[in-house]
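Enquirer: with the sequence up front, the predicted model follows.
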Amino acid sequence: MSTPRPLPAVSRRRFLGQLSAAGALALAPRAALAIAAPKKLGVALVGLGGYSAGQLGPALKITEHCRLAGVVTGSPEKGRKWAADYGFPETSIYGYDTMAKMADNPDIDIVYVVTPNGLHAEHSIAAARAGKHVICEKPMANTVAECDAIMAACQQAGVRLGMGYRLHYDPFHEELRRLVRTQEFGPFMNMNGGFAFTMGRHQWRAQKALAGGGPLMDLGVYVIQETFMAAGAAPAVAITARELPKARPEFFVDVEESIEWTMEFANGAKGQGYTSYNSNRNDFRAEAKGGWFEVGPAYSYRGLRAATSKGPVTVTPPASQQALQMDAFALHVRDGAPNLVPGAMGRRDMVVVEAIYASAAAGGKRVELKF
């Protein structure tokens, strides 16, 4: 049998060093060895209607940076079911009149307000006063004055404010913004978009006190958003609008059934918009000297398709626009990432909405925009 050869000096030193390091690791506490994963922020949903149940709740099961940590509801029974389904304690179920108690719940970092439009200001301000960051579903509120109150409350409480503008995180709409940034086709000078569906049953969206208006508040905001995306940095300067005759005046008693408008920009660009609760549209097109962009369906949760004058836009649709949106806000809160949809954007859009209603009420008079 051959005699083992001694290790070279360098190898021996390396071996002894490794053995010493291994011993130190063995003695080190397990907690010190683990690389802490970034905290998933806790989200509480305020209002458990169709959008929370069908979109936001499921999205929070696949988000990477946030999770559902509580709910605010008028139905304790419904709250308990959500707690069981999503694995948060029943102590994180609140009523609309007990939102202030969330201040004592460290598991909740963000409150997402998903109640009817007329309640957005009340619930967003309550969340801010409880020290929670706020996502406010669109439209931000019924009036610009209410938007100002929400923003002031968040500023006073030192919390972040974002809007529920999911399309800013959709890759088809990102292609439009890319074209605006690169000016590949030049500035878009003519934009046209519409979003409409036939409302088959009476609901809060046809009640002015809760909705603030008709389809303009619910659907038209998407068209306004898209027009601003296509216009880029060009400031909007004026609005002309008209309300269309009602086919079902007994149904749409105190809100518009259909309305159309033109938005003018400082560089001469114009955006035509249309919305209705008694027809069907879901499209947007932007034209520049060097080419065009169009998307349709444009505003849906899924199934979007887009093309440019160069051909179809081929991107991978996200599993959930809402998951991307909420993750982005969580990163904004936790890590200081940019907020693509700040409260100021929601206020801007309400300035336009108020101008559209004012112009329509004045028979199509041109209304200058004052932001």
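Expert: Perfect, I can see it now.
Enquirer: CA atoms for contacts and neighbours, from now on please.
Expert: Will do.
Enquirer: all helices for the chain, in order.
Expert: Ranges of helices within the chain are 9-27, 30-33, 50-51, 57-59, 76-86, 120-129, 144-157, 171-182, 208-211, 215, 221-231, 321-335, 343-361, based on DSSP state H.
Enquirer: pick the most deeply packed of these.
Expert: helix 215 (a mean of 26; mean count of other CA atoms under 10 Å).
Enquirer: picking that back up, export the helices of the chain to TSV and tack on distance to residue 294?
Expert: Formatted as TSV, the helices of the chain follow (distance: least, CA to CA, whole Å):
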stretch	distance to residue 294
helix 9-27	59
helix 30-33	52
helix 50-51	27
helix 57-59	27
helix 76-86	39
helix 120-129	32
helix 144-157	31
helix 171-182	9
helix 208-211	30
helix 215	22
helix 221-231	11
helix 321-335	19
helix 343-361	22
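Enquirer: between those, which one is closest to residue 253.
Expert: Nearest of the helices of the chain to residue 253, taken as CA to CA: helix 208-211 at 9.0 Å.
Enquirer: show me what the helix or strand following that closest one is packed against.
Expert: The helix or strand immediately downstream of helix 208-211 is helix 215, counting by DSSP states H and E. Applying 3 or more CA pairs under 8 Å, 6 or more residues apart in numbering; DSSP states H and E, one finds that helix 215 contacts no other helix or strand.
Enquirer: list of residues touching helix 215?
Expert: With CA atoms under 8 Å, 6 or more residues apart in numbering as the test, helix 215 has contacts from 196, 205, 256, 257, 258, 275, 276, 277.
Enquirer: okay, pairing it with this:
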Amino acid sequence: MADHNPLLVTRRNFLLTGATALASTLTLPDVLAKAGQKKSLGVALVGLGYYSTDLLAPALQLTKNCHLAGIVTGTPEKARVWKEKYGLEDKNIYNYQNFDSIKGNPDIDIVYVVLPPSMHREFVIRAARAGKHVFCEKPMALTSKDCEDMIRACKEANVALAIGYRCQHDPNTREVLSIAKEQKLGKVKLISVAASYTESRKGHWKMQKSVGGGSMYDMGVYALQGARLAAGEEPVSVTAQSVVNRPEIFNEADEMMMFQLKFPSGAIASCMGGHGANANYLKVSYEKGTLFMEPFSAYKGNKGSSTLGAIDYPIENQQARQMDEDALAIMEKKPLLVPGEEGLRDIRIVEAIYKAVKTGGSVKL
């Protein structure tokens, strides 16, 4: 897919000519370095769970525009392991109590919040007040009010806020969005999307509703994103049903969330986000054809086809692509591909979905 969006380019070449008639092609980091600016932004990961340990830290070894510079953890043993593994300096290792002192650290340009959703608001705002740009994992927060507070804090501090929707940086997802936006197959009529895996860890925070657990906040947001992007417009109403098949594990949070979206054009989406089944697909019916992707929101290997042809654009690493593009946008002072406002849009719909479950009726958006 030919995509000319500047946010989807991770390296740029600049042709420089001088009085000596010497021409040379340099990358953006080289140009920034010559101008006395940083050629790579330092990232501090806040929270060292699975996603940071197994995905983000390895991805940061592949990035060009940013690098792992620090960590924030409440576990001294993790700090020791990460220090040795990644050669981190003591001055770039923080805990949750002394986190605010990161303000005076020039090594850290970006704080990536990778904590349970209930903690996102606090640490995004603290990072913003420390003058650091912010990457925040999805879901953005538990409530739209929290999202609004986070957006406001970052704007007041004049720092960037990007939400970790890695799939929006995946060229396969960009193709789905392009087909919808440009109506290459006519108007969208029907969408079916599912994002689910089987979660069985008793006591994990994903089963604790108060900290952001539940299938809707976790996997349901992927299904919601898939439907919104495939439709190319925002829904106007929602109905929903929560399902719990294993109450011994999911005794407070939803195990499966089924929800239906209606769009202004008349398109309808049937969506599922779950912790009780294995499914990851997106199917779209248009006026002039169809699209099917499986998987559509995996960490790698997203692919499918449409009436127009194959949708199979290899990508080395989603997380590296996401962080590189966001860091590049910050350095170039250009709009982020997925700003805080996008996370807020999803959480407003998530709130409506839970309201629809409670009332048993349709909720207007």
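Expert: Ah, there it is. Note that the coordinates shown come from a computational prediction; the quantities given were computed from them, not determined experimentally.
Enquirer: of the contacts of helix 215 of structure 1, just say which sits nearest to residue 349 of structure 1.
Expert: residue 275 (15.0 Å).
Enquirer: what is the equivalent residue in structure 2 for the closest one?
Expert: Under the alignment (TM-score structural alignment), residue 275 of structure 1 pairs with residue 273 in structure 2.
Enquirer: leaving out chain neighbours, which residue sits closest to that match?
Expert: Spatially, and ignoring its direct neighbours in sequence, residue 273 of structure 2 is nearest to residue 220 (3.7 Å; CA to CA, 6 or more residues apart in numbering).
Enquirer: where's the corresponding residue of structure 1 for that neighbour relative to residue 193 of structure 1, distance?
Expert: In structure 1, the residue paired with residue 220 of structure 2 is residue 220, using TM-score structural alignment. Using CA to CA, to the nearest Å, residue 220 of structure 1 is found at 9 Å from residue 193 of structure 1.
Enquirer: which residues do the two both contact?
Expert: With CA under 8 Å, 6+ apart, residue 220 of structure 1 and residue 193 have common neighbours 273, 274.
Enquirer: hmm, back to that, who's in contact with the residue nearest to residue 273 of structure 2?
Expert: 195, 196, 257, 272, 273, 274.
Enquirer: then residue 190 of structure 1?
Expert: Residue 190 of structure 1 is in contact with 269, 270, 271, 286, 287, 288, counting by CA under 8 Å, 6+ apart.
Enquirer: among those residues, which recur in structure 2?
Expert: Listed in the original numbering, the contacts of residue 190 of structure 1 still in contact in structure 2 are 269, 270, 271, 286, 287, 288 (both residues aligned by TM-score structural alignment, their matches' CA atoms under 8 Å).
Enquirer: any idea which of the residues you listed is closest to residue 117 of structure 1?
Expert: residue 271 (25.2 Å).
Enquirer: how about that closest one, what does it touch?
Expert: Counting by CA under 8 Å, 6+ apart, residue 271 of structure 1 touches 190, 191, 192, 193, 227, 262, 263, 264.
Enquirer: what's the match for the second one in structure 2?
Expert: Which is residue 191 of structure 1. Match for residue 191 of structure 1 (TM-score structural alignment): residue 191.
Enquirer: any idea how far its match lies from residue 306 of structure 2?
Expert: From residue 191 of structure 2 to residue 306 of structure 2 the distance is 13 Å (CA to CA).
Enquirer: ranges for the strands of the stretch 151-300 of structure 2?
Expert: For the stretch 151-300 of structure 2, strands defined by DSSP state E, counting those that start in this stretch occupy the ranges 161-163, 188-198, 237-243, 256-262, 268-274, 276-286, 289-293.
Enquirer: of these, which is nearest residue 128 of structure 2?
Expert: Among these, strand 161-163 sits nearest to residue 128 of structure 2 (CA to CA), with 8.8 Å.
Enquirer: and the closest one, what does it pack onto?
Expert: Against strand 161-163 of structure 2 (3+ CA pairs under 8 Å, 6+ apart) you get strand 133-136, helix 340-359.
Enquirer: reformat those as TSV; add distance to residue 32 of structure 2.
Expert: Below are these laid out as TSV (distance: least, CA to CA, whole Å):
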stretch	distance to residue 32 of structure 2
strand 133-136	18
helix 340-359	27
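Enquirer: among those, single out whichever gets nearest to residue 26 of structure 2.
Expert: Nearest to residue 26 of structure 2, of those and by CA to CA, is strand 133-136 at 26.1 Å.
Enquirer: could you tell me where the closest one falls in structure 1?
Expert: Counting by TM-score structural alignment, strand 133-136 of structure 2 corresponds to residues 133-136.
Enquirer: so how much does that stretch differ from structure 2 once superposed?
Expert: Taken over the aligned residues, the distance from stretch 133-136 of structure 1 to structure 2 averages 0.7 Å (mean CA distance after the TM-score superposition for structure 1).
Enquirer: what residues does that stretch touch?
Expert: Contacts of stretch 133-136 of structure 1 (CA under 8 Å, 6+ apart): 109-114, 120, 124, 127-128, 154, 159-164, 333.
Enquirer: for stretch 231-246 of structure 2, same thing?
Expert: With CA under 8 Å, 6+ apart as the criterion, stretch 231-246 of structure 2 contacts 177, 180-181, 188, 191, 228, 250, 254-264, 267, 276, 352-354, 356-357, 360-365.
Enquirer: could you measure residue 223 of structure 1 against residue 349 of structure 1, distance?
Expert: In terms of CA to CA, residue 223 of structure 1 sits 10 Å off from residue 349 of structure 1.
Enquirer: returning to what we had before: make TSV out of the contacts of helix 215 of structure 1 and add distance to residue 10 of structure 1 and neighbour count.
Expert: Below are these laid out as TSV (distance: CA to CA, whole Å; neighbours: other CA atoms under 10 Å):
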residue	distance to residue 10 of structure 1	neighbour count
196	77	21
205	79	21
256	85	22
257	85	27
258	84	23
275	78	30
276	81	26
277	81	24
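Enquirer: can you redo these as CSV with distance to residue 49 of structure 1?
Expert: Shown next, in CSV, are these (distance: CA to CA, whole Å):
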residue, distance to residue 49 of structure 1
196, 21
205, 13
256, 24
257, 23
258, 25
275, 23
276, 22
277, 20
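Enquirer: quick one: contacts for residue 114 of structure 2?
Expert: Residue 114 of structure 2 neighbours (CA under 8 Å, 6+ apart): 45, 46, 47, 48, 49, 51, 52, 120, 136, 137.
Enquirer: for residue 290 of structure 2, same thing?
Expert: Counting by CA under 8 Å, 6+ apart, residue 290 of structure 2 touches 185, 283, 284, 306, 307.
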